[in-house]
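*Asks:* Let's see this in three dimensions:
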Amino acid sequence: MAAGREKAARIPPRWVVVGAWHVHRALYRVTAGRLGLWRSKPGAWGTLRLTTTGRRSGQPRAVILGYVEDGPNLVTLAMNGWGEGEPAWWLNLLANPEAEAVLRSGGLRVRGRPAEGAERERLWARWREIDPKLDGYAALRSTRTAVVVLEPTDPRRHADDADDRR
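*Replies:* Below is the predicted model:
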């Protein structure tokens, strides 16, 4: 490849992405949560299960997301599999920021919010360290990808979870 030329970011067809989401959630469900979640580590993201309240239905809605830790906070991207539009879970959080996050080490109540300004840039750079193609993937969308901060509403609970990971 020529110097200075970067290979364009490519994502699989939408049916592959959506199919992977369904398989991942099914794996979590049929194993009663024993498989499907993993801890974030330095230089690698983990997965969590986020349950929001449906903005129209008022019913619980669960999704599995990638995350990184930022102190006591969990940080994810509202990327919709790099497809167009905002993911439903993010629209639900905007309507009702209270949610539950389940990590490999247990669950905790969180409040979701968008990262803004310098915080957003710092957290985006953190994700870019993990995935160098992040900017290329984000360029596939016509809207800016929200960086979402999930703040524990009971910080002691998350601190206990962090102790369990050592």
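
*Asks:* For the rest of this, base every contact and every neighbour count on C-alpha atoms.
*Replies:* Will do.

*Asks:* other SSEs contacting the longest helix along the chain?
*Replies:* Secondary structure of the chain per DSSP state H: the longest helix is helix 14-30. Packing partners of helix 14-30 (3 or more CA pairs under 8 Å, 6 or more residues apart in numbering; DSSP states H and E): strand 60-70.

*Asks:* by how many degrees do the longest helix of the chain and strand 60-70 diverge?
*Replies:* 100 degrees (axes from the mean of the first three to the mean of the last three CA atoms, to 10 degrees).

*Asks:* now helix 14-30: how far from the chain's centre is it?
*Replies:* The chain centre lies 15 Å from the centre of helix 14-30; the measure is CA atoms, centre = their mean, to the nearest Å.

*Asks:* please give me the structure for this one as well, since I'd like to look at both together:
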Amino acid sequence: MSERLQLNQKVIDEFRAAAGIVGGDFQGVPLLLTTTGARTGTPRTMPVTYLADGDRLIVFAANGGRPNRPGWYHNLLAAPTATVEVGTETYQADATVVEGSERDRLWARQLPHTPYFEDFETRSGRPIPVIALTRIA
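*Replies:* Reported below is the predicted structural model:
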């Protein structure tokens, strides 16, 4: 397991052991997102930063400013239903890529909380995709 995957697993374990509360880079803004692997069909869980927007949770496919988009983003494009764990709650959600002025509005709302995201766009040379997660009733 790579160092990055080991770090993610530590965050996942901490999240689940402490009812959704974690420290470090994810303190105050973590959720666990479980997608279905686009090639494998295997469930994949990742900690991600989110922004609450009404009834939706907004996530950002920043991938730490790397030039490629994160695997979970590609998985959501292939199968847009995911499992979300936030706090002590777990539910299914539909994922939709947000574009245009709505994307820009949500991106601007997130930057004060995670100012390093702005550098991610510069370093990656790509706009960071913004995805809305809407609870399935």
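
*Asks:* Fetch the TM-score of the aligned pair.
*Replies:* The TM-score (TM-score structural alignment, normalised by the length of the second structure) is 0.84; 132 aligned residues with a CA RMSD of 2.3 Å.

*Asks:* what residue is smack in the middle of the first structure?
*Replies:* Thr76 (3.3 Å; CA atoms, centre = their mean).

*Asks:* ok, that residue - contacts?
*Replies:* Contacts for Thr76 of the first structure (CA atoms under 8 Å, 6 or more residues apart in numbering) come out as Leu65, Gly66, Tyr67, Val68, Val147, Val148, Val149, Leu150.

*Asks:* Alignment lookup: Val97 of the second structure to the first structure.
*Replies:* Using TM-score structural alignment to pair residues, one finds that Val97 of the second structure aligns to Pro114 in the first structure.

*Asks:* Leaving out sequence neighbours, find the closest residue to that match.
*Replies:* By the measure of CA to CA, 6 or more residues apart in numbering, the closest residue to Pro114 of the first structure outside its immediate chain neighbours is Val148, 4.6 Å from it.

*Asks:* Can you name the residues that contact the one you found?
*Replies:* Shown in contact with Val148 of the first structure (CA under 8 Å, 6+ apart): Val75, Thr76, Leu77, Ala78, Gly112, Arg113, Pro114, Ala115.

*Asks:* For the equivalent of Glu121 of the second structure over in the first structure, list the residues it contacts.
*Replies:* Correspondence of Glu121 of the second structure to the first structure, assessed by TM-score structural alignment: Ala138. Ala138 of the first structure makes contacts with Met79, Trp82, Arg144, Thr145, as judged by CA under 8 Å, 6+ apart.

*Asks:* hang on, the earlier thing: so of the contacts of Val148 of the first structure, which ones are in strands?
*Replies:* Val75, Thr76, Leu77, Ala78, Gly112, Arg113, Pro114 (DSSP state E).

*Asks:* So the closest residue to Arg141 of the first structure other than its chain neighbours: helix, strand or coil?
*Replies:* Excluding its sequence neighbours, the residue lying closest to Arg141 of the first structure (CA to CA, 6+ apart) is Glu84, at 5.6 Å. Following DSSP: H, G, I helix; E, B strand; the rest coil, the label given to Glu84 of the first structure is coil.

*Asks:* Looking at the alignment, what corresponds to Glu84 of the first structure in the second structure?
*Replies:* In the second structure, Glu84 of the first structure lands on Pro67 (TM-score structural alignment).

*Asks:* Contact partners for that match?
*Replies:* Pro67 of the second structure makes contact with Arg123, Ser124, Gly125, Arg126 under the criterion CA under 8 Å, 6+ apart.

*Asks:* residues near the third one, how many?
*Replies:* Same thing as Gly125 of the second structure. 13 (other CA atoms under 10 Å).

*Asks:* Let me see the contact set for it.
*Replies:* Neighbour list for Gly125 of the second structure: Pro67 [criterion: CA under 8 Å, 6+ apart].

*Asks:* let's see 10 Å
*Replies:* Taking CA atoms under 10 Å, 6 or more residues apart in numbering, we find Gly125 of the second structure in contact with Gly65, Arg66, Pro67, Asn68, Asp119.

*Asks:* Same check on the last one?
*Replies:* Taking CA under 10 Å, 6+ apart, we find Arg126 of the second structure in contact with Ala62, Gly65, Arg66, Pro67, Asn68, Arg69, Phe120.
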